[in-house]
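# sequence unknown, structure follows:
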């Protein structure tokens, strides 16, 4: 009895190691640090919220504000009458950023599949750095404070930052096949967490001189990174004469390595000739359409699941330093440094869970188990005592079970979805699919940031954590159809192996 193609074991690490060149390493590092710098600039805003809130409220009722001269000039031009209204506006800015970021992701994915990915990524990094400099540094130097101006800048910043993730995932998908993708992308997706750590570190180092210098430092580093990306990043192996993924051996294990772990293998055996795209006889494959990408198996379910999960993950990203300062009374710089442990947990979680999903050759079971444990860790963290070591430990565990699955869906699973059988390994679907998944996730995160500020203001932080538990449970609900299908496939594969001895 012949073993079905979907049950043939891929080489454990052979294809991954044998095809890895110094170009692969350079692409890994450049895409890693380019997105890290984008995330570092976002983290700067979340880390200086207390300082910004102090600056935007009148100093006669704000004991935390620095003494500003001339006194009359400042108090005649303050933005808000009290810190509560300033906090709500900061939450609204988060929501504005994420909504524009979400809209930009849907567009950037399509643009990235049609233009040079390096140009799009470099333009987004440099332009976003300039906007952040104007928002956080130039306005403070000029003592120009205007709510509408801040909102407009943050809309533009969200659109520009959206060019990052679809481009870097598409470039990584061009260079790395499915052999070891869970581990490679799990390790690589730590770029967001490393960016958070870098942003927190840079902000805490210069925050004593004023929040404007935190924006200045991160914007400068990000702009320099965009220049390096423009001159140094290779978007695909063919630029240096290497074969594209799937071209080395027709019908070989590497061809199988480009199939996604989320596909329905039982149907694939019967529908080998079906494709959502007509076969392209030219050397350059046509980019897949937006609605075609939405119809690919698993795209909508994972997009909805990611909307709920990114809401929780980004709430920690935007509000964790503020929560630590507000709830425990810790200094802002100390809260910034302590919040790093959430990202450390996410880095470890994404790497380990990606490796396990490679070994199982299935993603959904790993995700669901991690998210079930995340519910318990959220409940435990909501009751963390006023102790920095205990808080950091539970925070790292929470990051492991929430940040890990979030990294997997936004990177490895997005690459799986964009290179599955129905698009015939067409790399021009990668940025579009990634934009859909991450864009839908950002819409959920955008709604969540306003809800977090609203729930906290009316009910308190405990109810915020209950809200996080509800959203994590919703993530499991959306993944459950994929979980059932993958468990059935695992049982089917086990029965076939038992029959074949």
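Arrived safely, thanks for sending. This structure is a prediction, so every number in the text was calculated from the model and none was measured.

# CA only for contacts and neighbour counts going forward, please
Fine.

# so what does the helix ranked longest in the chain touch, helix or strand wise?
Longest helix of the chain, by residue count under DSSP state H: helix 461-499. Counting contacts by 3 or more C-alpha pairs under 8 Å, 6 or more residues apart in numbering; DSSP states H and E, helix 461-499 packs against helix 299-328, helix 364-382, helix 430-458.

# Please state the offset of it from the chain centre?
Distance, stretch centre to chain centre, for helix 461-499: 20 Å (C-alpha atoms, centre = their mean, to the nearest Å).

# re earlier: so for residue 187, which of the helices and strands packed on helix 461-499 sits nearest?
helix 364-382 (15.9 Å; C-alpha to C-alpha).

# Buried residues, the helix or strand that comes right after that closest one. List them.
Counting by DSSP states H and E, the next helix or strand C-terminal to helix 364-382 is helix 388-408. Residues 391-408 are the ones in helix 388-408 that count as buried (16 or more other C-alpha atoms under 10 Å).

# Helix 388-408 versus helix 364-382: what angle between them?
Interaxial angle, helix 388-408 versus helix 364-382 (axes from the mean of the first three to the mean of the last three C-alpha atoms, to 10 degrees): 150 degrees.

# Quick one: work out the angle between helix 388-408 and helix 430-458.
Using the same axes, to 10 degrees: helix 388-408 against helix 430-458 is 140 degrees.

# Pull the residues that contact helix 388-408.
182, 185-186, 189-190, 306, 309-310, 312-313, 338-339, 341-351, 353-354, 367, 370-371, 373-374, 377-378, 380-381, 384-385 (C-alpha atoms under 8 Å, 6 or more residues apart in numbering).

# And for stretch 109-117?
Residues contacting stretch 109-117 (C-alpha under 8 Å, 6+ apart): 120, 163, 166-167, 171, 235, 287, 289-290, 428-436.

# The same query, at a cut-off of 7 Å, please.
Stretch 109-117 is contacted from outside by 120, 166-167, 235, 287, 428-429, 431-432, 434-435, using C-alpha atoms under 7 Å, 6 or more residues apart in numbering.

# Reduced to three states, what does residue 234 come out as?
Following DSSP: H, G, I helix; E, B strand; the rest coil, the label given to residue 234 is coil.

# who's in contact with it?
Residue 234 neighbours (C-alpha under 7 Å, 6+ apart): residue 27.

# Distance check, it against residue 240.
8 Å (C-alpha to C-alpha, to the nearest Å).

# in the longest helix of the chain, what counts as buried?
Buried, per 16+ other C-alpha under 10 Å, within helix 461-499: 461, 464-465, 467-469, 471-480, 482-483, 486, 489, 493.

# for stretch 296-310, same thing?
Per 16+ other C-alpha under 10 Å, stretch 296-310 contains these buried residues: 296-310.

# Residue 147: which of these is nearest?
residue 310 (26.8 Å).

# wait, doesn't the closest one sit right on residue 446?
No - assessed by C-alpha atoms under 7 Å, residue 310 is found out of contact with residue 446, at 9.3 Å.

# okay, now the one to match up with it:
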């Protein structure tokens, strides 16, 4: 897959002096991290805003829960496709250009939803534009994951990735605040939940471009493994003449570890979006809550995810000794318990208890979300790390988000909430089983990495 010359990753620059490396490397690592954090948070301001204003939209347009599910699923389905195919480009593209371009194009798609009336006239037209939005959204994760691989080494990447992963939650909470502000400002016109976040996202895209750089080598710095004296966990050992297609086939498509992570991601994303996308509808339908309570629940889900993600990263390092699958199992079991409580509390339960349960679910589920992305880039060679993460995302969004959006819409419409939550519990059990399978491979790779580190020190 060819890419334009201006978008290609820049070649290595002449090596800076040792003094310049010592002075420049720490500053640029911080700067790049801020760039991918702020930039990726920006994508969540404009990813799938329809879930926030679904009750208003259904009232104004007559679209039912199935239609809302189809529209929501369009952006997530497209995002899953794009995350994989964009990753194959991103692994060879300049991250500094790739991420801001995707964010700006996604913002323009959201502005179109807000200001072109015929787009929201039918489910088909609305879903089509959101599909386009989803494709641009897929340009955010791959360059971010690529930057984490090139700027942060193995023994620090767990904590760095968990902190970066909270950009999901910062952006998710931010859109809830911006949507609420827009509705208050315009007298509850649902379009404001699209155009106001889009304007902010355009500014974020410009800031990300200013902060980001491609790889350390592209600015005259040594590789991160050399700088931190920390060899990569997985080295390809490939023939230098091997094509990108052959490397993807070898290290992604036929890797049992990556395939199992991808399947686990189906159920993790079904749980994540199955709860998140339906907070306002579920609270209104079962507990007669106002839409404002749904907004608070949406923000609580995302904000709690910040704490949960960092806690999961810390536990995977300190409690589980780098064994990511063990942390994934613990957090998934806890998620299932929290989802069961959210489902089984009786009608009339105080709204603050419901929002607290939503927050607990958000705090727990983002641990496995982060871990699967981390494992994909950590257990793959650098030159296909983005593609490996994109492959897990492809499964998560094409299948997991479909189950969470259209699938939940159909289940609720035809069978009610009880069966829907039983399905959520079943997904949790399947996720635990898959983490157990991945864990066996992960332990073998950890042992091999430990031996290489020992030999490197010797």
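Structure received. As the structure is a prediction and not an experimental result, all values here were calculated from the model.

# closest to residue 47 of structure 1 among the buried residues of stretch 296-310 of structure 1?
With C-alpha to C-alpha as the yardstick, the closest approach to residue 47 of structure 1 among these comes from residue 310, at 18.9 Å.

# In structure 1, what residue corresponds to residue 397 of structure 2?
Superposed on structure 1 with TM-score structural alignment, residue 397 of structure 2 falls opposite residue 442.

# What is the neighbour count of that match?
32 (other C-alpha atoms under 10 Å).

# tell me which element the closest residue in space to it that isn't next to it in sequence is part of?
Once flanking residues are discounted, residue 442 of structure 1 sits nearest to residue 102: 4.9 Å by C-alpha to C-alpha, 6 or more residues apart in numbering. Applying DSSP H and E as the criterion places residue 102 of structure 1 in helix 83-112.

# Quick one: name whatever helix or strand follows that helix.
helix 117-132.

# In structure 2, what stretch matches that next one?
Using TM-score structural alignment, helix 117-132 of structure 1 pairs with 95-110 in structure 2.

# Trace residue 36 of structure 2 over to structure 1, please.
Counting by TM-score structural alignment, residue 36 of structure 2 corresponds to residue 31 in structure 1.

# If I follow the layout properly, that match ends up in contact with residue 168?
Yes - using C-alpha under 7 Å, residue 31 of structure 1 is in contact with residue 168, at 5.6 Å.

# Give me the common contacts of those two.
Contacts common to residue 31 of structure 1 and residue 168, judged by C-alpha under 7 Å, 6+ apart, are absent.

# Please list only the buried members of the contacts of helix 388-408 of structure 1.
182, 185-186, 189-190, 306, 309-310, 312-313, 338-339, 341-351, 353-354, 367, 370-371, 374, 377-378, 380-381, 384.

# So residue 74 of structure 2 sits against residue 126, correct?
No - counting by C-alpha under 7 Å, residue 126 is not a contact partner of residue 74 of structure 2; they are 9.1 Å apart.

# If you count surrounding residues, which of the two has more?
A direct count of neighbours by other C-alpha under 10 Å for residue 74 of structure 2 and residue 126 places residue 74 higher, at 28 against 20.

# Tell me the spatial nearest neighbour of that one, not counting adjacent residues.
Residue 74 of structure 2 sits nearest to residue 131 (C-alpha to C-alpha, 6+ apart), 4.9 Å away.

# Look up how far residue 375 of structure 2 lies from the one you found.
28 Å.

# Give me the buried positions along stretch 354-373 of structure 1.
354-355, 357-358, 361-368, 370-372.

# Closest one of the residues you listed to residue 256 of structure 1?
Closest to residue 256 of structure 1, out of all of these and judged by C-alpha to C-alpha, is residue 361, at 12.0 Å.

# quick one: that closest one and residue 257 of structure 1, what's the gap?
Distance from residue 361 of structure 1 to residue 257 of structure 1, by C-alpha to C-alpha: 11 Å.

# what's the spacing between the residue mapped onto residue 362 of structure 1 from structure 2 and residue 410 of structure 2?
Residue 362 of structure 1 maps onto residue 323 in structure 2 when the alignment is built from TM-score structural alignment. The gap separating residue 323 of structure 2 from residue 410 of structure 2 is 38 Å, by C-alpha to C-alpha.

# What's residue 177 of structure 2 aligned with over in structure 1?
Checking TM-score structural alignment: residue 177 of structure 2 goes with residue 201.

# Excluding covalently adjacent residues, which one is nearest to that match?
residue 337 (6.9 Å).

# Map the one you found across to structure 2 for me.
That one, residue 337 of structure 1, aligns with residue 296 by TM-score structural alignment.

# okay, now that match: neighbour count?
20.

# residues in contact with the counterpart of residue 259 of structure 2 in structure 1?
Under the alignment (TM-score structural alignment), residue 259 of structure 2 maps onto residue 300 of structure 1. Neighbouring residues of residue 300 of structure 1 by C-alpha under 7 Å, 6+ apart: residue 294.

# do the one 10 residues further on as well
Residues counted as contacts of residue 310 of structure 1 (C-alpha under 7 Å, 6+ apart) are 406, 441-442, 444-445.

# Same question for residue 396 of structure 2.
Residue 396 of structure 2 neighbours (C-alpha under 7 Å, 6+ apart): 80, 262, 265-266, 269.

# same check, this time on residue 452 of structure 2
Applying C-alpha under 7 Å, 6+ apart, no residues contact residue 452 of structure 2.

# can you do 10 Å?
Listed by C-alpha atoms under 10 Å, 6 or more residues apart in numbering, the contact partners of residue 452 of structure 2 are 230-234, 446, 458.

# quick one: which of these is nearest to residue 381 of structure 2?
residue 234 (5.5 Å).

# Distance check, that closest one against residue 449 of structure 2.
On the measure of C-alpha to C-alpha, residue 234 of structure 2 and residue 449 of structure 2 end up 7 Å apart.

# same thing with residue 231 of structure 2?
8 Å.

# Next, show the common contact partners of the two.
Residues touching both residue 231 of structure 2 and residue 449 by C-alpha under 10 Å, 6+ apart: residue 154.

# Which position in structure 1 pairs with residue 426 of structure 2?
Residue 426 of structure 2 maps onto residue 470 in structure 1, by TM-score structural alignment.

# Sorry, wrong one. I was asking about residue 287 of structure 2.
In structure 1, residue 287 of structure 2 lands on residue 328 (TM-score structural alignment).

# Its match contacts residue 334, correct?
No - here residue 328 of structure 1 lies out of contact with residue 334, judged by C-alpha atoms under 10 Å, at a distance of 11.2 Å.

# Skipping adjacent residues, who's closest to residue 70 of structure 2 in space?
Going by C-alpha to C-alpha, 6+ apart, residue 70 of structure 2 has residue 406 as its nearest residue, at 5.3 Å.

# Since that was my last question, I'll sign off now.
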